[in-house]
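J.: Got a predicted structure plus its sequence, pasted below:
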Amino acid sequence: MIGKVKKWLGIEGVKMELILEEDATAQKGMVSGTIRFTSMNSQVVTKVKVVFIERYSRGRGKDKLVDEYELGAIELHEDIVVPAGEAEEVEFNLSYNLVRSEMDEMEKSNFLLSPFIKAAKRISAVKSEYRIEAEAKVKGTALNPFDRKEVKI
């Protein structure tokens, strides 16, 4: 009985680790990586979803606004058998498109306005943070394993 509950909740089940390449750049538009699955019991992963997200924040204190944008996503629909006590790895390539604001475009195109735009962004506390999230669907479990990694661009 306890074994069934543990399996259903994902306890002692599949654990996933997201391993990314070090040099994710905006010009490249692609992030490559590997997802490593490990488990104490033999299980089957039926689907993996990998998403590239930008967290865009601006403002300070109670006037702070935060938005999240999905820049790219892939879904892998394949059965991945994760044997007990062994690691199973799946490689992926995730393409993405960075979204630039009008201020960012003006900063890049006009070198005379660039210092003023940078100062305005610093005063307004404009900041973008990027991350990759992965979630797997495991056959017979209610809670899905996931992992998240920060990406520098």
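T.: Yep, it's here. Numbering: from 1, shown residues only.

J.: can we go C-alpha only for contacts and neighbour counts from here?
T.: Fine.

J.: And stretch 45-61, what's buried?
T.: Across stretch 45-61, burial judged by 16 or more other C-alpha atoms under 10 Å covers Val45, Lys47, Val48, Val50, Val51, Phe52, Ile53, Glu54, Ser57, Arg58, Gly59.

J.: same thing with stretch 127-136?
T.: Tyr130, Ile132, Glu133, Ala134, Glu135, Ala136.

J.: So the fifth one lies in a strand, does it not?
T.: By that I understand Glu135. Yes. Remark: Glu135 belongs to a strand, assigned using DSSP: H, G, I helix; E, B strand; the rest coil.

J.: what about versus this one:
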Amino acid sequence: MTLNLSKTLFFFSFIFINNLFANTFVDKNITGVITDINNIPLPYASVVVDGTSLGTNSNLDGVFSIYLPDGNYTLTISYLGYQDEKKVIPGESFYLMEAYFAPDMMRLNYTFWNFLKKDILYNGKKQSQLGFMAKELRMRKIKMVNTFMVLLKKRKK
């Protein structure tokens, strides 16, 4: 009986000490919502604490939460196709923030054209993706269609 009591006491004291140290080193909760300029949530945006290896991602609703020791921090928030946002977080124990992103068309165009410029290996020959796609469309005799006009014609019927 005393063995069970000592095990139970040890277990609860371990939990208590663990929580005591956890609260000592992690005091700050930073929670935020990441949206674009039209207030649409941006899921899986990256949130990184500058100068550290700490970070997190937003969920499907654009909400993120990160726990840090007390102090002032700068968060860098990034999302593909949008300009990076830097936010300075003051040394409060709880901080709620919002980040609004504007699209970065230069980055989107650069990413798309870099993708098309890459070479691929097809039948042992090096070809550009753009040329390969055009050749493949011609070989399959796929006709280019103006989808806007097709939709307009269907609507008139």
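T.: Sure thing, it's come through. None of these values were measured; they are calculated from a predicted model.

J.: where does the TM-score land?
T.: Scored against TM-score structural alignment, normalised by the length of structure 1, the superposed chains reach a TM-score of 0.33; 67 aligned residues with a C-alpha RMSD of 3.6 Å.

J.: Tell me the one of the buried residues of stretch 127-136 of structure 1 nearest Ile80 of structure 1?
T.: Ala136 (10.3 Å; C-alpha to C-alpha).

J.: pretty sure that closest one is touching Val44, no?
T.: No. Between Ala136 of structure 1 and Val44 there is no contact under C-alpha atoms under 8 Å: 10.2 Å.

J.: which residues are in contact with the lengthiest helix in structure 1?
T.: Assignment by DSSP state H gives helix 114-123 as the longest helix of structure 1. For helix 114-123 of structure 1, contacts defined as C-alpha atoms under 8 Å, 6 or more residues apart in numbering pick out Met103, Met106, Glu107, Lys108.

J.: By neighbour count, which of those wins?
T.: For these, the largest neighbour count, defined by other C-alpha atoms under 10 Å, is 17 neighbours, found at Glu107.

J.: That one belongs to a helix?
T.: Yes. Under three-state DSSP, Glu107 of structure 1 sits within a helix.

J.: What sits closest to it if chain neighbours are left out?
T.: The spatial neighbour of Glu107 of structure 1 that comes closest, neighbours along the chain excluded (C-alpha to C-alpha, 6 or more residues apart in numbering), is Ser114 at 4.6 Å.

J.: burial measure for that neighbour, as a count.
T.: There are 17 residues near Ser114 of structure 1, going by other C-alpha under 10 Å.

J.: Just the residues contacting the helix or strand Lys126 of structure 2 falls within, thanks.
T.: According to DSSP states H and E, Lys126 of structure 2 maps onto strand 125-128. Here strand 125-128 of structure 2 makes contact (C-alpha under 8 Å, 6+ apart) with Leu116, Lys117, Lys118, Asp119, Ile120, Leu121.

J.: List only buried entries from the residues you listed.
T.: In these, burial by neighbour count holds for Leu116, counting by 16+ other C-alpha under 10 Å.
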